[in-house]
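Enquirer: give me a 3D structure for the following:
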Amino acid sequence: MSEILFRNARVLDVVEGAYRDGQSVLVRDGRIAAVAADAHQQAGAGVEEIDVKGRVLMPGLCDGHVHVTAITADFAALMRTAPSYVAIKAGELLNGMTRRGFTTVRDAGGADWGLARALREGRIVGPRLLFCGHALSQTGGHSDMRGPGEHSLDQCMCCAGFGHVCDGVSEMRRACREEIRKGATHLKLMVSGGVASPTDRIDSTQFSVDEIRAACDEAEAANIPVMAHAYTGRAIVRALEAGVDSIEHGNLLDEAAVATLVRLDRWLVPTLSIYEALASEGVEAGMPPELNKKVYDVLEAGAHALALATKAGVKMVYGTDLLGVMQRHQLNEFALRAKVQQPIDIIRSATTEAANLFRMSGSIGQVREGFLADLLVVDGDVLHSVEPWTRPEETIRLVMKEGAVQVAKG
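Expert: Below you'll find the model as predicted:
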């Protein structure tokens, strides 16, 4: 039995939106055993003690939309890169996420059971990884990286890669079942055009409603959720009505889309930081210039969509969607959302709401007895300001995942 006791902690109660000062938190065998001023009384003789010195002790952060294998913003080039090299670079990206305080991330295309297993076994340092395997796309959709002059489509379900093209209900069912067979914790569908794909339009809808329903049926049978890349209100509404659990991005949503999100009690995962990063350094990060121009179709609309969703009370989860070297901006999402949302609501989107979407609400997202010991020690008043997240190398003093210290600073 291993025990760690945090003393003199300012515990952030995410649900109540309040601090609880003078607390001790006992961690035993990877889980939180006690949260109380006298929690030390439950500790054994060999407990390791960490004096938090009045700093904030809070749940580890979740990012609901990452691409851990996107070592470049040029997806076509990525598909020509050796999977072994991609895996090594992915390990570096995952390590960076941990240093920024993320203890659970949900990959939106590219990661697989191998990376998730390596993380579980501690062979690489990084957050807990939820993965969908390949993102699923129609021919000419957001995961079809062929240019207009290319015809051959070299793909197989067993190989590594960002996406898989499938058309028709039967192909959709087969593709979903393959990803589920390989251990997918969720499915990812491309139901509208996107920035990084060469032949589709931002405002297009993709997949028929029957195809989307087929994917949702397969996910329901496997008891896993479905995430859907979508920009416009039209694409969002048809995907929600077909059964998807979360809408990714949603920059061009409208009142009908917002009303549908609320009525069906589904989640929106805005990803404002990727558009900001693409606008400033996308080409330098590898995105072909002709594709990078598409970012301006959705850049300014993201903040407006966030404001509409916030006003209506849409459930939201923290997401970033960053690619390659731009992943260093992962915490910039706090500053961008703070123009519309309160700091505690952004934190909830990265803790309790993320846990709800991931179907892990009884395990992560709170400093609470029985929960996994995913914990951060942070300098600063995170309850009332997003400023501490602008300098994580100074403010994030400790990162723990399942009771194991991943990052520790004096």
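Enquirer: alpha carbons only for contacts and neighbour counts from here, please
Expert: OK.
Enquirer: what's the helix or strand hosting residue 407 in contact with?
Expert: Secondary structure from DSSP states H and E places residue 407 in strand 404-408. Outside strand 404-408, the residues that touch it by Cα atoms under 8 Å, 6 or more residues apart in numbering are 30, 98, 99, 125, 397, 398, 399, 400.
Enquirer: now, the residues you listed that are in helices?
Expert: Mapping the contacts of strand 404-408 onto helices (DSSP state H) picks out 98, 99.
Enquirer: between the contacts of strand 404-408, which has the most around it?
Expert: Counting neighbours by other Cα atoms under 10 Å, the top entry in the contacts of strand 404-408 is residue 399, with 27 neighbours.
Enquirer: and the gap between it and residue 257?
Expert: Per Cα to Cα, to the nearest Å, residue 399 is found 37 Å from residue 257.
Enquirer: ditto for residue 151
Expert: Residue 151 sits 35 Å away from residue 257, going by Cα to Cα.
Enquirer: any idea how far the residue located most distally from the centre of the chain lies from residue 3?
Expert: The C-alpha centroid of the chain is most remote from residue 45, which lies 39.0 Å away (Cα atoms, centre = their mean). Separation of residue 45 from residue 3 (Cα to Cα): 9 Å.
Enquirer: ok, residue 286 next?
Expert: Using Cα to Cα, residue 286 is found at 46 Å from residue 3.
Enquirer: go on, residue 182?
Expert: Counting by Cα to Cα, the gap from residue 182 to residue 3 is 35 Å.
Enquirer: closest to the centroid, which residue in the chain?
Expert: Nearest to the mean C-alpha position of the chain, by Cα atoms, centre = their mean, lies residue 64 at 2.0 Å.
Enquirer: second input sequence below; structure requested for side-by-side comparison:
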Amino acid sequence: MTGSLLLRNALLLDPEVGEYVEGDLRCEDGRIVETGQGLRGDVRTEDLRGAVVLPGLIDAHVHVTASTADLGSLPSWSPSYAAAHGMRIMGEMLGRGFTTVRDASGADYGLADAQSEGLFRGPRLLFCGRALSQTGGHGDNRNRGTHVHDDHPCCAGLGRIADGVDAVRAAARDELRKGAHHIKVMASGGVASPTDRIDSIQYSAEELTAAVEEAGAANRYVAAHAYTARAVNRALELGIRSIEHGNLIDDRSVALFLEREAFLVPTLVTYWALKQEGREHGLPESSWRKVDEVLGAGMAALERAARGGVNLAYGTDLLGGMHRHQNHEFRLRAEVQAPLDVLRSATTVAAELVGMTGEIGTLRPGARADLLVVDGDPLADVTVLAEPKHFRHIIQGGEPVS
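Expert: Model (predicted):
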């Protein structure tokens, strides 16, 4: 039977519980149906002999179509070429144990539909389409000498320019029309954009509110790219649910995260990777020089947020050939957070962020049978998850994929 599997003699680690339970786990039709002792079933059976079983990992900030760090070049690519790269990148993500990813701009319904129909191997894809940016904002990749914005239909383009309340409403509605699971807005400057300052704030309060209202009307939410406390706090006050990066937050930010029950998605590994090898993978020199403005502050921000009890989800934001460092984020988080908290960031907390609590990120019966079989003890040393060589099996929908 498709998606049916029995895992016996395992150490079950449900992040919701936070401790090991010896026993078996049975899947049918792609879902977990039972855990306990001495389970039986006329299905494929694997004796794990004490290996750890935990939910498949969730990366809440990826760009699966960003196959180069030169983001300004992407809109000129052929859609078929961009899609081929995206499928390759997603397949490699699945091989690192990530069974669900949330794309933070670039991916579209085509890749999501193709993955769900089994046309290629990759994680479940939650997409936002194009991120909304003001002229000269983080999603505007034109240099100073370029005047025309070519809104190419290719899925590789990460942003779309929308200026003014009416234009923001129309752009948000258009992405929702195409099936977006969330709306992404650029609420501050960034590293990879050529003409803005990292410490700038972007979009007026009225424009951000329009995006929040449109997402809320569709029972969706808004994620915002933002670095500084000024940008983060403003976004949270206006009802944005998810802050991406947040390297320069302050104590007021922490209070607002708690008050609004919002989420922070730090992406520490991308700054580490950009500094180490960003130029090798196409990052322009002007952008590479911006990395230092946020690199050192990211760890301090994570520590401030963790100490304050902020909802922290796992994210990586890697570009081009740097995607291979996706699991290194576990090492960086482990410098600040306890192992269980890091694990929860990539399972239960991320599942809550994307509105799939009980569906993914858990071993409870009824959840999707997306599982990771690990040799090692993540509760003692979560960095075992930083090395896919420790993954004995990666299971998606009850089917072993590696």
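Enquirer: so for residue 182 and residue 3 of structure 1, which sits in the more crowded spot?
Expert: Using other Cα under 10 Å as the criterion, residue 182 of structure 1 and residue 3 rank with residue 3 on top: 20 against 16.
Enquirer: thought residue 27 was touching that one, still the case?
Expert: Yes. Contact criterion Cα atoms under 8 Å: residue 3 of structure 1 and residue 27 qualify, at 5.5 Å.
Enquirer: could you point out the residues of structure 1 onto which stretch 47-61 of structure 2 aligns?
Expert: Aligned by TM-score structural alignment, stretch 47-61 of structure 2 falls on residues 51-65 of structure 1.
Enquirer: identify each buried residue in the matching stretch, please.
Expert: For stretch 51-65 of structure 1, the buried set under the neighbour-count rule, 16 or more other Cα atoms under 10 Å, comprises 52, 54-65.
Enquirer: do stretch 401-410 of structure 1 as well
Expert: By neighbour count with 16+ other Cα under 10 Å, stretch 401-410 of structure 1 contains the buried residues 401, 402, 403, 404, 406, 407.
Enquirer: also stretch 142-160 of structure 2?
Expert: Result for stretch 142-160 of structure 2 [16+ other Cα under 10 Å]: buried residues 142, 154, 155, 156, 157, 158, 159, 160.
Enquirer: residue 131 of structure 2: which of those residues is nearest?
Expert: Checking those against residue 131 of structure 2 with Cα to Cα, the nearest one is residue 159 at 4.5 Å.
Enquirer: that closest one reaches residue 132, doesn't it?
Expert: Yes. Using Cα under 8 Å, residue 159 of structure 2 makes contact with residue 132 at a distance of 5.9 Å.
Enquirer: which residues do these two both contact?
Expert: residue 139.
Enquirer: hmm, who's touching stretch 58-66 of structure 2?
Expert: Contacts for stretch 58-66 of structure 2 (Cα under 8 Å, 6+ apart): 74, 82-83, 85-87, 89-90, 98-107, 155-156, 244, 265, 267, 313-320, 346-347, 350-351, 361.
Enquirer: give me the element residue 231 of structure 1 is part of.
Expert: Assigned by DSSP H and E, residue 231 of structure 1 belongs to strand 226-232.
Enquirer: for that strand, grab the matching residue range in structure 2.
Expert: Taking TM-score structural alignment as the measure, structure 2 aligns residues 222-228 with strand 226-232 of structure 1.
Enquirer: how far away from the center of its chain is stretch 272-280 of structure 1?
Expert: Centroid displacement of stretch 272-280 of structure 1 relative to its chain, using Cα atoms, centre = their mean, to the nearest Å, is 16 Å.
Enquirer: what about the helices in the stretch 101-250 of structure 1?
Expert: When assigned using DSSP state H, counting those that start in this stretch, the helices of the stretch 101-250 of structure 1 occupy the ranges 113-120, 168-181, 209-222, 233-242.
Enquirer: most tightly packed of these?
Expert: helix 233-242 (a mean of 22; mean count of other Cα atoms under 10 Å).
Enquirer: mean shift between that one and structure 2?
Expert: On superposition with structure 2, the mean distance recorded for helix 233-242 of structure 1 (mean Cα distance after the TM-score superposition for structure 1) is 0.7 Å.
Enquirer: contact partners of that helix?
Expert: 191-192, 204-206, 209-210, 212-213, 216, 228, 230, 246-247, 250, 252-257, 260-261, 264, 266.
Enquirer: which among the residues you listed end up buried?
Expert: Buried among these (16+ other Cα under 10 Å): 191-192, 204-206, 209, 212-213, 216, 228, 230, 246-247, 250, 252-254, 257, 260-261, 266.
Enquirer: among those, which ones are in strands?
Expert: Those of those mapping onto strands are 228, 230, 246, 247, 250, 252, per DSSP state E.
Enquirer: list the residues that contact residue 286 of structure 2.
Expert: Per Cα under 8 Å, 6+ apart, neighbours of residue 286 of structure 2: residue 194.
Enquirer: tell me which element the residue opposite it in structure 1 once aligned falls in.
Expert: Applying TM-score structural alignment, one finds that residue 286 of structure 2 aligns to residue 290 in structure 1. Using DSSP H and E, residue 290 of structure 1 maps to helix 289-292.
Enquirer: could you measure from residue 400 of structure 1 over to residue 307 of structure 1?
Expert: From residue 400 of structure 1 to residue 307 of structure 1 the distance is 33 Å (Cα to Cα).
Enquirer: what's the answer for residue 176 of structure 1, then?
Expert: Residue 176 of structure 1 sits at a distance of 34 Å from residue 307 of structure 1 (criterion: Cα to Cα).
Enquirer: cool, and residue 199 of structure 1?
Expert: Residue 199 of structure 1 sits 30 Å away from residue 307 of structure 1 when distances are taken as Cα to Cα.
Enquirer: pick out whichever of the two has more residues nearby.
Expert: residue 199 (19 against 15).
Enquirer: give me the stretch of structure 2 that stretch 107-123 of structure 1 matches.
Expert: Taking TM-score structural alignment as the measure, structure 2 aligns residues 103-119 with stretch 107-123 of structure 1.
Enquirer: what residues does stretch 108-116 of structure 2 touch?
Expert: Defining contact as Cα under 8 Å, 6+ apart, one finds that stretch 108-116 of structure 2 is touched by 83, 86-87, 120-129, 155, 178-180.
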